[in-house]
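Chemist: Structure for this input, please:
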Amino acid sequence: MKNLIYVALLGLLIYSCGTMRDRDLRSDEIANAENDTVRIANDSLEYEIIIIEPGFDLFINTIAKPEGYYSQEYLENKNRFLVSDYNNRVHQPQIYNPNLYVQEINYDPSIDYGYEVNYLLYNYFVYLSRQYNQRFSVPTRI
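Modeler: Predicted coordinates:
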């Protein structure tokens, strides 16, 4: 009898730790997402990056490599391929989850967006790949 209780508790623990990555956001989660909004804008260059993703703010402040870890050239090269792959997924909603790939990213590699934008954009892709188990096709050597 004692072992049956332990097995039931273990089963309950495993069930409660299950992943929930394919769920829709409830309204209270959407309200909490306002705290996870990262916005960077530069009116002189007329660009803006807004990342609204629950947990991204925590990721960028705790898990992501610190600013300055990567060079701007490295980030720009990675972002060129990551944005291209991401935009391809936006245009294929029958293959890729349209809740993850909502809107196309307008990233022009010929524009100098600066370090901060490239850093946050790159880390968004890192977060997306870790949080939702997505794999992007980026060459290992650029």
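Chemist: Every contact and neighbour count from this point should use C-alpha atoms.
Modeler: Noted.
Chemist: Would you mind measuring from the most centrally placed residue in the chain to Arg80?
Modeler: Nearest to the centroid of the C-alpha atoms of the chain, with distances taken as Cα atoms, centre = their mean, sits Leu128, at 2.8 Å. Summarising the geometry, the distance separating Leu128 from Arg80, computed by Cα to Cα, to the nearest Å, is 16 Å.
Chemist: next up, for comparison:
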Amino acid sequence: MVKNILVILLIALGIYACATPKSNGTTTPSQADIENDTVRIANDSLEYEIIIIEPGFNLFLNSIARPEGYYSQQFLENRNRFLVTEYNQRVLNPQRWNPNLYMMQIDYDPSIDYGYEVNYKLYNYFVFFTRQFNQRFSVPTRI
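Modeler: The predicted structure follows:
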């Protein structure tokens, strides 16, 4: 499936994050939170599956992120379009950007309607990613 590249990218980021814990002064998630930190989104009719394995992401999604319905799907799609583009440019420039953070491109086609849940979780993953790894994108990811 074409969308499996996104799965591989997010798994790789999760593995990298496991190897490099970072304290930024916030509360550290418990071991139980980390073990339950797998977020899966799938749609067989569109042949995509996203699996996000990132310590702390599920906790972030359920406690810090704005609730589902806060943003419109159009807002999320517009942000994701720009965030994925910038992220993919960083993947292609490993001399400038940490190749351990930006390992694989994300296959996100703005002409496909992935639905609200995918766009919501992808956008919030970018918010989490920017906070966790102290990264900045040209499109703000604020909550």
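Chemist: Overlay the chains and give the TM-score.
Modeler: Once the chains are overlaid, their TM-score stands at 0.73 when taken by TM-score structural alignment, normalised by the length of the first structure; 114 aligned residues with a Cα RMSD of 2.3 Å.
Chemist: helix, strand or coil for the residue nearest to the centre of the first structure?
Modeler: With DSSP: H, G, I helix; E, B strand; the rest coil as the basis, the three-state label of Leu128 of the first structure is helix.
Chemist: doesn't Phe136 make contact with it?
Modeler: No: the pair Leu128 of the first structure and Phe136 does not pass the contact test of Cα atoms under 8 Å, sitting 9.7 Å apart.
Chemist: show me where the first structure has helices.
Modeler: Counting by DSSP state H, the first structure forms helices over residues 2-16, 27-33, 56-62, 72-90, 115-131, given from the N-terminal end onward.
Chemist: roughly how far out does the last one sit from the chain middle?
Modeler: Read that as helix 115-131 of the first structure. Put simply, helix 115-131 of the first structure sits 6 Å off its chain's centre (Cα atoms, centre = their mean, to the nearest Å).
Chemist: tell me the average deviation of it from the second structure after fitting.
Modeler: Mean deviation of helix 115-131 of the first structure from its aligned counterpart in the second structure after superposition (mean Cα distance after the TM-score superposition for the first structure): 0.4 Å.
Chemist: now that helix and helix 72-90, what's the angle there?
Modeler: With axes from the mean of the first three to the mean of the last three Cα atoms, to 10 degrees as the criterion, the two stretches helix 115-131 of the first structure and helix 72-90 enclose an angle of 50 degrees.
Chemist: quick one: contacts of helix 115-131 of the first structure?
Modeler: Outside helix 115-131 of the first structure, the residues that touch it by Cα atoms under 8 Å, 6 or more residues apart in numbering are 40, 49, 51, 56, 59-60, 64, 67, 72, 75-76, 78-79, 82, 134-136.
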